[in-house]
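**Q** no FASTA, just this:
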C-alpha cells in the first residue's frame, strides 16, 4: 500500500477528535460535596451521623452504585402470576441491581432507624441517608418508605406489632416469597386507592367480613379490589376496607398462618411513565385474610400517620431529584464551552444554574427542618403543629416544583440531555410521580385547610415559625405581612387554596434560608421568589445576585 493510500485510509477512519464534551458524573462523594445538606444535618440535631453519612456519600456517588440505579430502570420488574407448574405465585421479579439497592437501604436503616434506635436526631439522620440514596434511584424508595411509615400505624395494635415490628425493623433484606415465619426481615406495602374513589377513600367498596367475633386484632376476610397496590412483592400490606362498623384498616399478609397463599391476587403490574424499577400493581382480594388494626370505622384515622410519613418521604425524594439534576447540570456546564467561554462562566447560564441551585437548597432546607420537627413532635407542641401543617405545605410545593426543575436542568445539557443513554430522561420522568402519589396538589391544599379548621393553632404555629426570621430580610418581612392578611377572610379560602399554599411554602422556605443560609443565598431567593418581578421561569434572577458564589456553594465550595 502506498503512502498516499495509508493516509487516505487514516482519514477515512478518523473523522474527528472527540473534544469539548462532558464526562460521566461518578466517584463523587454526594455528602461531602453538599454543603447545604451538611449544615442542615448539624443544625437539625444529627451531627453525630456525619461519619456515617460521609461514608454513605462516597458509596452512593461511586460509579458502581450509580450504575445500579441505571440498571434497575433499564431492566424493570416482570410479573409471573403462576409458576411453571400452574401454581398461583403472584410474583414480581426484579433485576439483581434492584435487590442490591434494597439490601443496601435496609442495611443502612433507611427503612426503620428512627423506630429501632429512637435517639435525638434519628429522623434527621435517616432523612439525610434517604436523600443520598434517592439521588441514585427513586423507584426502590417506594417499599422502603412504606415499610418505614407502617410502624406508627401498626403500633396502634400492640399484639400485631409484637409479631411484625421486630422483622420490619430488622436490617436483613430477604426478598423471598415465603411466609414471615421463615424470614428474619420483611417489608410492608400499602393499598388504599380504588377505581371509583381515588383519594376519596371513604368511597371504597372493598368489604371486610369478620371470621369470628371481630374487633381489634381479629381476623377478617377481604373481598374487593385496589387499583394501586405498591409494592406487590412486600410481605404484607396496610389496606383500607369497609367492615361492619365502617372504613377500617387491616394488615393483610401474602401468606396465611397455615402456610397457604393468601388470595390477594395481582391482576397486572401498572405501566408507569416513571418509577420504572418499582412494581405497582392492580389487585383483587378474594377472601384474603387480614387483621384489624384498631377499632372498626377508624381506618382513615389509623392510617393517617402512615400517610403523613409517606408524604414526608415524597419531600425527601423530590428534594433528592432536584439535587441530582442540579449537580449534573453544574458538572456538565463546568466542562462544556460555547462561543469562546465555559458555559458556567456565561452570565445567562450562571443565572439559570444559580436559580436551580437555589431551588434545590430551599427544598432540602425545608425537608430537613421537617425531619427535626418529627424528632421533637412528641415533646414539643410547636413541632407537632408544624408537622400537621407544614408536611402538607412542603409535600405540595417541593414535589410540584420538581418537574420543571428537572426539565430546566435537562435544557442546560442541550440535545444530549434528551437522549435515553443519559440520566436526564429518567430524572424528568420521575419528577411528576411524587407530586401525584400520596395525594396530588389539590389534596394537599385541602389538607392544609382541614388542619386549619380542625386545629386552628397550626396557623399560629406557622407564623411563629416565620417570625423567627423577622428583620433578616425586608422583602421577606413584607411578604409575611401580606400573607397574614390572606387569613383575615376565610370565606372563599378553598377557591384560593393553591395561591395561599404557594405563598406559605415560599415564605417558609425563605424564612429558613434567611435564618440559616449565607446571605447571598437567602437574598437571592427572596429577590427571585418574593418580589413583584415574580418567578416565572428559572434563570430570571434579578441583577445584583451573586450567581457565581451560589454556584460555588452548590458545588461544595469548589
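**A** Sure thing, it's come through. The model shown is predicted, which means the values in this text are computed figures rather than measured ones.
**Q** only C-alpha atoms for contact and neighbour calcs from this point on.
**A** Will do.
**Q** Show me where this structure has its strands.
**A** For the chain, the strands defined by DSSP state E occupy 78-82, 88-93, 188-191, 207-210, 219-230, 236-243, 246-253, 264-269, 280-293, 337-338, 341-342.
**Q** Export the ones you listed to TSV and append columns for mean neighbour count and distance to residue 72.
**A** Listed next are the strands of the chain as TSV, based on neighbours: other C-alpha atoms under 10 Å; distance: least, C-alpha to C-alpha, whole Å:
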stretch	mean neighbour count	distance to residue 72
strand 78-82	15	12
strand 88-93	19	11
strand 188-191	27	19
strand 207-210	22	36
strand 219-230	23	17
strand 236-243	26	23
strand 246-253	26	26
strand 264-269	20	16
strand 280-293	23	15
strand 337-338	14	33
strand 341-342	13	34
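**Q** show me what contacts residue 93?
**A** 77-80 (C-alpha atoms under 8 Å, 6 or more residues apart in numbering).
**Q** cutoff 10 Å now
**A** Going by C-alpha atoms under 10 Å, 6 or more residues apart in numbering, residue 93 touches 76-80, 99, 175, 233, 279.
**Q** just residue 218 next, same as before
**A** 160, 210-212, 250, 290-294.
**Q** any idea which helix is longest in the protein?
**A** helix 299-333 (DSSP state H).
**Q** That one to strand 280-293, inter-axis angle?
**A** Using axes from the mean of the first three to the mean of the last three C-alpha atoms, to 10 degrees, the direction of helix 299-333 lies 140 degrees away from that of strand 280-293.
**Q** let's bring in a second one:
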C-alpha cells in the first residue's frame, strides 16, 4: 500500500478559472449597441483594441498599482522642498496606455462626430479595470474647454489633449503631454465654494499670487491645476502650474495625502499656497461660471465610472456563478441566483445606456440647442441616480461570490471601496438634485428637452406612460417641486429616462426594467424580479458564454 505524499490533504476543485484575460468589447453587447446608436460607430476599431488591452495587460497591472499606494515625498535627501508623489511603476504604465489610446484626450485631438461618445466608451472600459487612474484622466479631459477660454494657455490645452504621457516632474515646456488636476474645496466650505478664502492678488495682466489652502486637491502629481480663489472682484478661476514660467518650482506645498476608504491607486491631498503663481482664466468674479464646463464633463465621467464598476462587478459575479457548483448544479442554474444576476444585469445596462445617451448630448451640444438643454439636466440626474446605485449593486455582486467576494484577490473589495466615491465627488447627491431643480426654474428649455425625449416613448409601455404623465407638469414648468422632495422626484425622473433609453436600444432588459422599476413588480432588494422574466436572454446578453 503506497503512502500519500506529505500534506496531500485535499484537491483544488470546484473553483472558477481566472477571470482574465477577457475582451471587454466582445463580451459587452450593450456597449457595442450603445456606441453604434449614439453615434460612435466610426470609432469601433479604437474601442475594440483598447478593450482587449484593458481586459488583459491592464487588468494584470491594476492589482499592484492599487495595492502599493502613492507616497508623499515633501523633501529630497538634501532637505530641499520637492512636493512629489511617488507611485508604483504600474500606475505610470496604466496612465501611459490610457493617454496614448485617448482616454483623456480623444474628444479633443480626434474631434469629429461621435468623438465624445467614443471617449466616454474608452473611459468606461478603462474604469472597469483600474478606477483610480480615472481621476487624473477625467480631469485632464474635462479641463480642455476651460483652458480654451484663455488664448495665452493654448499650449497647455494642446498638450493636455495630446496622446502623450510623461510622469516626470518637469516644467510644461519640457513635455509633449501634460495632465491636469483640480482644487476647489476648502475646509470651511465644502460644496459651498463661494465660501472659499484663498486670496488671489493681481501681479500684472492675468497673473496673480495665491495664498490659501485646498482641503481636497485632486491628483496632486499633475502638471497644472484649475483652482478657485477670491480675486478683488470675487471668486475667480485660475491655472496654477507645478512650475512657474521662469522654470522655478511654484509655491504649492503638499501637506499630506488623504487616507481614503478606497481609490488607493490615486493620490488626493491637502495643499497650501504660499504665494503661488497662477494665471487667471475668464473674468474676475466669474470663477464658477468658468469652471462649470469642467464640472459638467467630470459629472458625466462619474456616471460612466459607476456604470463601469457595476459592469465589472456583474461580470465577476456571472463568471463565478457559471463555474461554481452548489447542491448538484452550477450557481447560475439556481432560480433565485438567476433572478439576482438578471436583476443586476438590467441595472448595469440601464446605467450604461443612459450614460452614453448623455455622452451623445454632450457630443452634439455645440450644434443642437435641444441636445445641450437635455445634457444640462440629464447629467445631474444621471450623476445622482447611477452613482447612488453603485454601492448596493457591488455589494450584491460580492454576495454572489460568497466569502470569496470579500477577499482582495477577487477584485470585488476594491470595487466596493471605490463605489461610494462617485456619489460624493463633483457634488454629492443633494447638490445634484438641487441642480436639477435650479435648471428647471432658470432654464425651462432644459425641462422641455427632457419631456420631448420622454414623449417619444408614449405608447410603448403602460407604466412608463403613467410615469411620464406624473412628471410632465414639473418638466413643462406648471408645478414646482419643494426642495425636501427633490430626491424622490429626481429618482422617479431618472428611472423614466433610463426606461426610455432601454426602449430605444430595443434591449431585452427594457420590458423587465419597466415592469420592475416603474410598474411596482419589484421589491427593495435586487433579486426580486417577476417570475416570468426571460432570465436566460438577459444573462446571455450581459456576458456571453
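**A** Done, it's in. What you see is a predicted model; the values in this text were computed from it and never measured.
**Q** Give me the aligned partner of residue 75 of the second structure over in the first structure.
**A** Taking TM-score structural alignment, residue 75 of the second structure has residue 82 as its aligned residue in the first structure.
**Q** er, residue 223 of the second structure I mean
**A** Under TM-score structural alignment, residue 223 of the second structure pairs with residue 235 in the first structure.
**Q** pretty sure its match is touching residue 261, no?
**A** No: with contacts counted by C-alpha atoms under 10 Å, residue 235 of the first structure stays clear of residue 261, the gap being 11.5 Å.
**Q** Common neighbours of those two, please.
**A** Residues touching both residue 235 of the first structure and residue 261 (C-alpha under 10 Å, 6+ apart): 177-179, 253-255.
**Q** ok, so what distance separates the match of residue 223 of the second structure from residue 144 of the first structure?
**A** 12 Å (C-alpha to C-alpha, to the nearest Å).
**Q** same question, residue 450 of the first structure
**A** Taken as C-alpha to C-alpha, the span from residue 450 of the first structure to residue 144 of the first structure is 28 Å.
**Q** For these two, indicate the residue with more neighbours.
**A** Neighbours were counted for residue 450 of the first structure and for residue 144 using other C-alpha atoms under 10 Å; residue 144 has more, 25 against 13.
**Q** what does that one align to in the second structure?
**A** Match for residue 144 of the first structure (TM-score structural alignment): residue 137.
**Q** okay, now the residue opposite residue 436 of the first structure in the second structure once aligned: neighbour count?
**A** Taking TM-score structural alignment, residue 436 of the first structure has residue 424 as its aligned residue in the second structure. Residue neighbour count, defined by other C-alpha under 10 Å, stands at 17 for residue 424 of the second structure.
**Q** Quick check, residue 424 of the second structure in contact with residue 391.
**A** No: applying C-alpha under 10 Å as the test, residue 424 of the second structure and residue 391 come out as separate, 11.9 Å apart.
**Q** ok, now which ones touch residue 473 of the first structure?
**A** 510-511, 514-515, 519, 522-523, 526-527.
**Q** right, and the pair among those residues with maximum separation?
**A** 515 and 527 (15.6 Å; C-alpha to C-alpha).
**Q** which of those two has more neighbours?
**A** residue 527 (23 against 16).
**Q** That one: what's it in contact with?
**A** Residue 527 of the first structure touches 473, 475-476, 510, 521, 533-535, 541-545, counting by C-alpha under 10 Å, 6+ apart.
**Q** That one maps to what in the second structure?
**A** Residue 527 of the first structure maps onto residue 515 in the second structure, with residues paired by TM-score structural alignment.
**Q** mind checking how far its match is from residue 132 of the second structure?
**A** Taking C-alpha to C-alpha, one finds residue 515 of the second structure at 36 Å from residue 132 of the second structure.
**Q** and what of residue 225 of the second structure?
**A** 18 Å.
**Q** again, but for residue 194 of the second structure
**A** 28 Å.
**Q** the more surrounded of those two?
**A** Using other C-alpha under 10 Å as the criterion, residue 194 of the second structure and residue 132 rank with residue 132 on top: 22 against 18.
**Q** wait, doesn't that one sit right on residue 62?
**A** Yes: counting by C-alpha under 10 Å, residue 132 of the second structure touches residue 62, with 9.3 Å between them.
**Q** residues bridging contact with those two, i.e. touching both?
**A** What both residue 132 of the second structure and residue 62 touch, as defined by C-alpha under 10 Å, 6+ apart, is the set 91, 265.
**Q** Aligned to residue 62 of the second structure, what sits in the first structure?
**A** Aligned partner of residue 62 of the second structure by TM-score structural alignment: residue 69.
**Q** How about residue 493 of the second structure?
**A** In the first structure, residue 493 of the second structure lands on residue 504 (TM-score structural alignment).
**Q** Mind telling me what residue 197 of the first structure corresponds to in the second structure?
**A** In the second structure, residue 197 of the first structure lands on residue 189 (TM-score structural alignment).
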